[in-house]
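In: Make a model of this:
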Amino acid sequence: MTDPLHHVRAGVLDVAYERRGDPDGPPVVLLHGFPYDVRSFDRVTLPEADVIVPYLRGYGPTRFLDAGTVRSGQQAALAHDLLTLIDALGLDRPVVAGYDWGGRAACLVAALWPDRVRGLVTANGYNVQDIAGSDAPTHPASERRLWYQYYLHGERGVRGLTRYRAEYARLLWSEWSPTWSFTDAEFAATAPSFDNADYVDVVVHSYRHRFGLVDGDPAYAATEDAIAKLPRIDVPTIVLDGEHDTVRPPQPRSAHERKFSSLVDYRVLDAEHNVPQEAPEEFARAVADLCRPS
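Out: Here you go, the predicted structure:
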């Protein structure tokens, strides 16, 4: 049984979210990645916290308020979505935690507006895109892992994603977490989120913008300029890596310390890419550790 669904107007979105735990507890925002949704956090149990779990733009019941808004998937848009959600719900310096796209939003809010958050839990480390350096080729083994991004650079990929949303996502789940034995029921619980009318546009824009192939939404130009400086993150942070992640393999602690000036801890988990769904107790423990009074 899932938690009741709530809605709030936040920035350019009507955000659909679930709320769990203790409404009088320390606030926490949990942010899912691509191509997943809020079900990633079903077993991340934080009974003493006020937990907000939103659907990102383009997913599930979250909707744009204006038909004319750019269906952007750029990282600055995700950051502003989280910031305006914090404002709309009146959250007092929440711990923000996520992975993949959600981890990117969490990292960027922590980097650009550190006074707005208490702490950060990020799976995959410094999840910020260096767009200026994106045209530099990497080792062929790394390039092969990014096929799903390059596929969307052409119109054939757009048509393919439109037609095979669930099949595309399920293939990525299997490739990124090859030993995670998710069930048909677990995948089926998330798959309807890909039927959002804006899903394809947001996803395609994301995987084109990060390579400098399309312009971003002008509303976020100043934020993109700030992100381009690749700012260090100074809020208390716990970095989680999936030991067997095939997308973002673990890095040594020293690599993370260069990006996080207040690295509380670095933990390598027996997990792959979808860390909260594969290692929910460890993910919850990291969040709870940052919720405790310092």
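In: C-alpha only now, for contacts and for neighbours.
Out: Noted.
In: what's around the nearest residue to residue 66 once chain neighbours are set aside, how many residues?
Out: Among residues not flanking residue 66 along the chain, residue 12 sits closest, at 7.2 Å (C-alpha to C-alpha, 6 or more residues apart in numbering). As a burial measure, residue 12 scores 17 neighbours (other C-alpha atoms under 10 Å).
In: this one next, for a side-by-side:
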Amino acid sequence: MDKIVLPEDIDQRRRHLVGAAAMTLAAAQLGVASVAHGQQGPASPAMPAAKAGTHTSFTTLKQVKAGVLDIGYAEAGPAKGPVALLLHGWPYDIHSYVDVAPLLAAAGYRVIVPYARGYGSTRFLSNDTMRNGQPSALAVDTIAMMDALKIDKATIGGFDWGARTADILAALWPQRCKAIVSVSGYLIGSQAAGKMPLPPKAELQWWYQFYFATERGKAGYDKYRHDFAKLIWQLASPKWNFDDATFDRSAAAFENPDHVDIAIHNYRWRLGLADGEAKYDEYERKLAEAPVIAVPTITMEGDANGAPHPEPGAYAKKFSGKYAHRLIEGGIGHNLPQEAPEAFAKAMIDVDHL
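Out: Below is the predicted model:
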């Protein structure tokens, strides 16, 4: 899950944006409340219905050497369709999009769903490469994959770590992003921000971050990674009644030999307790300035997200282009694409038409 540090200059007047006029009949049927600013694009194409849990696997799994990795990924849809790139978070995997991908494929998209470094079949090409989980490294992985697959531009969607990566891509490489969908909004941060103390109740929500800062925590996560991840799922999505089979499909991805090192380094780096790599310093310097995102964006939030997250008004001004925010109702938690696949797929299609 992603730690949120809100900008000090938050415009509280935008916390409750007026959205009734922007709500469409289709969105209402999906339990979506939407608010928007900017010019509206043409109506999006119709999309077939699919409930969460309809699919249990991907038809096509592939590998591609890109940058420092051999990346495992799922692919669906026409090879020459516009690309929809879907990015997962921690502790989740590509199965967060197992019901989203068929919807987008049916709408004509070429859907790419990669395992992040440290997950599933993604492997480092060299044993000597640092097992680095810092945010800009994951973004560079995505650009390298796009280059390897000869993808010039994509509509990018993500939640948790994946939403942060989507935000970073849109901020640093806007020419590669047609549009983005970001669950929980603007997640770009910095080590300096991560060092700032939060009020006690907010710090309590990050108990595992403090645990991971210790060697006992690293050993504990390694030993109990299955139980640990399941607990996070339950806390982050308290109304999602996922079954063991659903969890186990994703938990298999955590058996990656680099998973623990990547996860631990990510959280330690955020707190300034671990160094990154010098080759990413310039990217992190730019991200520390909290750059505004100009590409078309839809942000989303579940109405039962148990993970820490800001109010939409806290980050709305960070998106300067065409923009809409959607609240997904019906007990939807942190893993929004898997819990509400129709709503997420609709947002991916709609953002191309803002």
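In: Aligned to the residue nearest to residue 66 of structure 1, what sits in structure 2?
Out: Counting by TM-score structural alignment, residue 12 of structure 1 lines up with residue 68 in structure 2.
In: That match reaches residue 125, doesn't it?
Out: Yes: between residue 68 of structure 2 and residue 125 there is a contact under C-alpha atoms under 8 Å: 5.8 Å.
In: before we move on, back to that, ok, now how distant is the residue nearest to residue 66 of structure 1 from residue 77 of structure 1?
Out: Residue 12 of structure 1 sits 10 Å away from residue 77 of structure 1, going by C-alpha to C-alpha, to the nearest Å.
In: Likewise for residue 2 of structure 1?
Out: 28 Å.
In: For those two, work out which one has more neighbours and name it.
Out: residue 77 (24 against 8).
In: what's the matching residue for the more buried one over in structure 2?
Out: Checking TM-score structural alignment: residue 77 of structure 1 goes with residue 137.
In: Secondary structure element for its match, which one?
Out: Assessed by DSSP states H and E, residue 137 of structure 2 sits inside helix 135-148.
In: Which part of structure 1 matches the next helix or strand after that helix?
Out: The helix or strand immediately downstream of helix 135-148 of structure 2 is strand 154-158, counting by DSSP H and E. With TM-score structural alignment applied, strand 154-158 of structure 2 matches the range 94-98 in structure 1.
In: residues making contact with that stretch?
Out: 26-33, 86, 103-104, 106, 116-123, 287, 290-291 (C-alpha atoms under 8 Å, 6 or more residues apart in numbering).
In: same thing but at 6 Å, please
Out: With contacts defined as C-alpha atoms under 6 Å, 6 or more residues apart in numbering, stretch 94-98 of structure 1 is touched by 27-32, 106, 117-122.
In: And residue 239 of structure 1? What does it align with in structure 2?
Out: Match for residue 239 of structure 1 (TM-score structural alignment): residue 299.
In: what's the offset of the host helix or strand of that match from the middle of its chain?
Out: Per DSSP H and E, residue 299 of structure 2 falls inside strand 297-302. Relative to its chain's centre, strand 297-302 of structure 2 lies at 11 Å (C-alpha atoms, centre = their mean, to the nearest Å).
In: Would you mind pulling the contact partners of it?
Out: 179-185, 323-328, 332-333.
In: and the angle from the helix holding residue 137 of structure 2 to strand 154-158?
Out: 140 degrees (axes from the mean of the first three to the mean of the last three C-alpha atoms, to 10 degrees).
In: Name the residues of helix 135-148 of structure 2 that are buried.
Out: Judged by neighbour count (16 or more other C-alpha atoms under 10 Å), helix 135-148 of structure 2 contains these buried residues: 135-146.
In: and it, what does it pack onto?
Out: strand 60-66 (3 or more C-alpha pairs under 6 Å, 6 or more residues apart in numbering; DSSP states H and E).
In: distance between the strand it packs on and the chain's centre?
Out: Distance of strand 60-66 of structure 2 from the chain centroid (C-alpha atoms, centre = their mean) equals 20 Å.
In: Report all helices and strands that that strand contacts.
Out: Looks like strand 60-66 of structure 2 contacts strand 69-76, helix 135-148 (3+ C-alpha pairs under 6 Å, 6+ apart).
In: could you give the angle of that strand to strand 69-76?
Out: Going by the same axes, to 10 degrees, strand 60-66 of structure 2 makes 150 degrees with strand 69-76.
In: Helices along the stretch 101-250 of structure 1, start to end?
Out: Assignment of helices within the stretch 101-250 of structure 1 using DSSP state H, counting those that start in this stretch yields the ranges 140-145, 147-151, 155-163, 165-176, 184-190, 199-209, 221-227.
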